[in-house]
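> Here is a sequence with its predicted model. Questions after.
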Amino acid sequence: QRMRAAFVIAFVLLICGSLAHWPSYWAPDSRSPANHQVSFTLALKLRNLEAFNDLWERITTPGSPEYRQYRPMEELTSMIAPPAAEQEFVLTYLRNHGCFATSFGDFITAEGPVSAVEAIFGAEYHAFRHEKHDVVLHRSIEYPTIPSALSHIVSFVTGISNFPHERKQTRKVSTEEVLDDTSTWVVPQTIRNLYNIPAGTSNTVRNNSMAVVEFGVVAGISQSDLSEFMELTDGPSNASLAYTVGNFAFTPISPIDGESTLDVQYIMAVGVGVPTSFWTINGWMYDFTTEVQTRQSRGNPVPLVFSMSYGWAEADQCDVTHNGVSCAQFGGSDTSYVQATSANFQKLGMTGITLLCSSGDAGAASKENLNCNSDPPIQPNFPASSPYITTVGGTMLQDGGSPLTGTLPPFCTEQGVTCAGGGVEIVSSIPEALITSGGGFSNIFDQPSYQSSAVSSWQNSGALEPPAQYWNSQGRGYPDVAGLAHQYMVVEKGEKLGVDGTSASCPVTAGIIALINGNRLASGLQPLGFINTALYSMNQSSFNDVTIGNNTGTEANSSPDCFTYGYGASPGWDPCTGLGTPNYQAWNSYFLNN
């Protein structure tokens, strides 16, 4: 029996309108006290985006005189933020209504008593208690309405009625059951072999940094799990987090979960020695980007590389609960939310930060259509579909690959365990794996010039395509690259588990990028920042090309109606595994010279 656990991508609720109900795992306890302090963020309407996008092209295009000439966040924000007078108008309005507010240019953070916030936005706050964790959130059961006096300046508001999404439970098995599995396992040595990372490769500079990002009310890891994992895989014995951001739990019990565990154990096992932080965001992608900017403005440390194993359907960023309510009462739309978030992705890239996200675990159909019976049958994920982020798909080893040889780490010497040492990578897909690599084309973002040639080659390759009415051939194609996403060994709550997911390939790729960043910094070079334009400029030999498979399936136990619509792999780029998987030494050589 194959004993594995599949990680699924987690999501947040950001919706507008009137709440007919709330998430089942949150129970209303009582009306919030009128004097209880609550916080929220106002996204302001952007301007000068044409000039802003032109600067983006100059800073991120290889060969440009301004390539990697990063800008201070204040300069970037001033380009697109509303005039100072409009910012001050909003601040004065909020202060006059009893709130404390701070402007960061294109967004405003605010805090005030429940009574004041209810009066401003037509809200009705209640205390909600989580059914599993001892956590209370104060949220409105009425969706906020932007005051008419502010509607010409404010695009939308977060933090008033949105709930963090519940994490799906991973399938867990006992240590004895896992060790009876006869399949091959992925350990850090597997990754080093496949991706050409020399033994002993580690970070050598103190000013390098990387992070994993989790979305939820609280998240964390177990130090004992991390230490045991490193011991079982011959990793560094002193591995520990540099710092944490948000509601972090450092405990061997709930709310520790597989997502956090996988992210931290493998980004640190690959990016050996790179100072690593753990970020918990009580919101969604826009809230993540504002948290980074807030910390930058206050002089707090911000990592150079972020790994995010999360996403949701591009068209439904404000409708994650499927209640049919649009973002209209936030003064925006799903598209405006996506575009505002992507503008912030651009700002982070233009300060030298590299953002990576997973492509999804449900194939071309996406998480919202696991049974492949929705119309349309396929749809893109966000932030995977953003052209301003590097998206990572998933692979698996054909027939389990070949066994790991040489000096084996302790886990690989245990009875019944065979660790993978190499082999041919194919698209990760069910039923062999528990997940199918996400991939497709954006319906919001145009295809960026940096990938047009690669996408055209795929379209002319004869690879599997969905019917024309179901996808946008002129949209941004994703993923950009890929990595192993099947049968990773992790230690969670003292148990050795097998896990699948692009939640694995993303932190692995982030760890590789962080190592290269360290080499650049040691050579007196700038950090990599946005890397897509460079990736598509490399020779195809810089990647392990993945040419077998497709992403017509979704996740394990999905409907037999699947396997109809999706995309096929081909030589070169494809919407299953992007350009391929990393060749560390080729990437490192390229980035040290370009």
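It's in. Numbering: from 1, shown residues only.
> only C-alpha atoms for contact and neighbour calcs from this point on.
Fine.
> The nearest residue to E465 once chain neighbours are set aside - how many residues pack around it?
Nearest residue to E465 in three dimensions, chain neighbours excluded: Y567, at 5.0 Å (CA to CA, 6 or more residues apart in numbering). The local packing of Y567 (other CA atoms under 10 Å) involves 22 other residues.
> just the one 4 residues further on next, same as before
Burial of P571, expressed as a neighbour count using other CA under 10 Å, amounts to 16.
> helix/strand/coil for it?
coil (DSSP: H, G, I helix; E, B strand; the rest coil).
> Next, the contact list for it, please.
458, 545-547 (CA atoms under 8 Å, 6 or more residues apart in numbering).
> do the same with F441
F441 sits in contact with 379-380, 385, 471-478, 575, where contact means CA under 8 Å, 6+ apart.
> take the one below as the second:
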Amino acid sequence: MLSPLLLLSLVAVSLASPLGRGLGDFQVKHAWDAVPAGWEYHSPAPADHVLHMHFALKQGKFDELLRHLAEVSEPQHERYGQHLSKEEVDALVAPHPDTLSTVEGWLAAHGLDPENAIHRSSSGDSITLKVSVSQAEKLLDSKYNVYRAKDDSEYVVRTMGYSLPEALHDHINLVSPTTYFGGLQRMKTTSFVEPDAPTVESADESDFAIPPASCNTVITPECLRVLYNTAGYTPSAKRTSLGVVGYLEEYASNADLRTFLSRFRSDLAGTTFSTVRVNGGGNNQSDPGVEANLDIQYTVGLSGPIPNTYYSTGGRPPFVPDSTTPTNTNEPYLDWLNFILGQKTIPHVFTTSYGEPEQTIPKDYAITVCNRFAELGARGSSIFFSSGDFGVGGGDCLTNDGTNVRRFQPTFPAGCPFVTAVGGTVGTNPETTVGFTGGGFSNLFPRPKYQDAAVTGYLGAIGNSNAGLFNNTGRGYPDVAAQGRGFQVVVAGRVISVGGTSASSPTIAAIFALLNDYRISRGGGPLGFLNPLIYSTARTGFNDITTGNNPGCGTNGFAARAGWDPATGFGTPDFVKLQALV
């Protein structure tokens, strides 16, 4: 049954038009100039094909949320560390009543009942409804088609552009699925198997004074513990927690973790992790994933016995082009964020080893996702993302705005200012930039205040190098770095070598989980959103990487230098130094 408020809204809208055109003419929300690279038109979408359509509403007091986030994340502020509760965040992001009444009235005028939503966030800022293609086309003045990925058999139902009535642009931040073509297959860009790299079946776990020479080519937990100075610290199993976010039907294997620990961290034998299934995510223990095993083996191997949770996130139900009724969404960031923001208790640290070229992400989608990472930060969680594996850009590096200009191609979500992006290094004496590490400057997000001094210092030092190829006013990334080659990972009982900033991000996440444990043991709280800390009082707690670069787009990319740089950030962590700084 519709609420009285909704009925009143429906009457008001209906007086103007049965389809809500009294809200003004349609205006474009987002549109592509051409089918995004890697995709091709296949066929019209069946009219009765069902979409799980997500409406992200304008958040009533988001600017106030950002003020709170800045205060609780700034080490010099009197509120530092006083993070908000779920209820406090919900109150800040709840839509204004006018937004709710206007949007719900518009939906009802199109025969959609918000009271029967598949999902409604606890703050009310997002609504997910079952919407047929024919309804969506009328709702959004759009045309949906089936598109096929050129290099595999993945199909998605998307539109090249969508519009909203003029008055709704002030009330709706995002409607999806619409123009985000990423698809899960496009996300897995930050790890790769190294088939010709050396492997070891076990590691000497004796106390090293310095990393052994083997760590130059083969990385084990013991290499990282010595290199980053955590070997002398024993955490508790009760003070903090760590979450690994997984996609792409990647499953973390309990049996492989047991084998990994027996070979590389025998003192943690018996340590396990929990799995939480999100949006139909699976947990097929007979089909372990390289990415999932890499992440969980190194977060557990470095942070155990701190509790680790693997979030197996679905979002890729099979779509057959001639089917008529199955649902198909393929937008996993929002699926996971909707889930985790609805939880009363969440881990203090999250790591995610996925990303996509920023220019493939519609602006409305990217901003909505990025802002929700800010919500997690305000609640006291640190969010790490790998920076990517294509230097300053892969492929032809041409812009997709119709101009075909060669530009560096930053990565999303690494370029979001509310996450901590992790680049890659290689070698131990000394560490240097690994050539594939992603880094650069966002074209979507402006440079945040917390990194003004560091970034302007770097830009001043490089002068006109790469001029015109990047946005010198954008958010610079990565923020920090860690080893990125030769990680020994057990998959289906066999040790393989894996590289990528996918290895770097869980490494850093585990070290900050240890720092949270230490801080809480001293009566403090979790560190939460880290970047204001990293760019101020904690910058001296990292090993500065001053050699190497991240080539791409036909250039040498950005060179590492003293201080922050868009190849390795402030460098790799020294746990003991950071203990003294947090």
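Arrived safely. Small disclaimer: the values here were computed from a predicted structure and weren't measured.
> thinking again about what came up before, and in the second structure, which of the contacts of P571 of the first structure remain?
Contacts conserved in the second structure for the contacts of P571 of the first structure, counting by both residues aligned by TM-score structural alignment, their matches' CA atoms under 8 Å: 545-547.
> circling back to that earlier point, hang on, isn't the residue nearest to E465 of the first structure packed against Y470?
No: in this structure, Y567 of the first structure is not within contact of Y470 by CA atoms under 8 Å, at 11.5 Å.
> anything in contact with each of the two?
When CA under 8 Å, 6+ apart defines a contact, no residue borders Y567 of the first structure and Y470 alike.
> Looking at the contacts of P571 of the first structure, which are in helices?
W458 (DSSP state H).
> need the contacts of P571 of the first structure in a markdown table with neighbour count and distance to G363 of the first structure, can you?
Converted to a markdown table, the contacts of P571 of the first structure look like this (neighbours: other CA atoms under 10 Å; distance: CA to CA, whole Å):
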| residue | neighbour count | distance to G363 of the first structure |
| --- | --- | --- |
| W458 | 20 | 18 |
| D545 | 25 | 19 |
| V546 | 24 | 16 |
| T547 | 21 | 16 |
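> distance between stretch 271-289 of the first structure and the chain's centre?
Per CA atoms, centre = their mean, to the nearest Å, the displacement of stretch 271-289 of the first structure from the mean C-alpha position of its chain is 9 Å.
> Would you indicate which residues of that stretch are buried?
271-289 (16 or more other CA atoms under 10 Å).
> That stretch: end-to-end distance?
One end of stretch 271-289 of the first structure sits 23 Å from the other (CA to CA, to the nearest Å).
> show me where the second structure has helices.
So, for the second structure - with DSSP H - the helices run 4-16, 62-73, 86-93, 97-109, 133-140, 221-227, 254-264, 290-303, 332-341, 363-378, 452-462, 501-521, 531-534, 575-581.
> elements contacting the fifth one?
Taking 3 or more CA pairs under 8 Å, 6 or more residues apart in numbering; DSSP states H and E as contact, the helices and strands that helix 133-140 of the second structure lies on are strand 161-165.
> mean shift between the strand it packs on and the first structure?
Once the two models are superposed, strand 161-165 of the second structure sits on average 5.3 Å from its counterpart in the first structure (mean CA distance after the TM-score superposition for the first structure).
> What is the aligned counterpart of Y567 of the first structure in the second structure?
Matched across to the second structure, Y567 of the first structure falls on F558, judged by TM-score structural alignment.
> if I read this right, that match contacts G569, doesn't it?
No: at 11.2 Å, F558 of the second structure and G569 do not qualify as touching, with contact defined as CA under 8 Å.
> how close does the counterpart of I306 of the second structure in the first structure get to P303 of the first structure?
Applying TM-score structural alignment, one finds that I306 of the second structure aligns to V274 in the first structure. Relative to P303 of the first structure, V274 of the first structure is positioned 10 Å away (CA to CA).
> what is in contact with those two at once?
In contact with both V274 of the first structure and P303: 208-210, using CA under 8 Å, 6+ apart.
> What about K143 of the second structure, how many residues nearby?
18.
> And P83 of the first structure, by the same measure?
By other CA under 10 Å, neighbour count at P83 of the first structure equals 15.
> Map it across to the second structure for me.
In the second structure, P83 of the first structure lands on H96 (TM-score structural alignment).
> wait, isn't P195 of the second structure in contact with G499?
No: look at P195 of the second structure against G499 with CA under 8 Å: they stay out of range, at 10.2 Å.
> which of those two has more neighbours?
Legend: neighbour count by other CA under 10 Å for P195 of the second structure and G499, higher for G499 (24 against 10).
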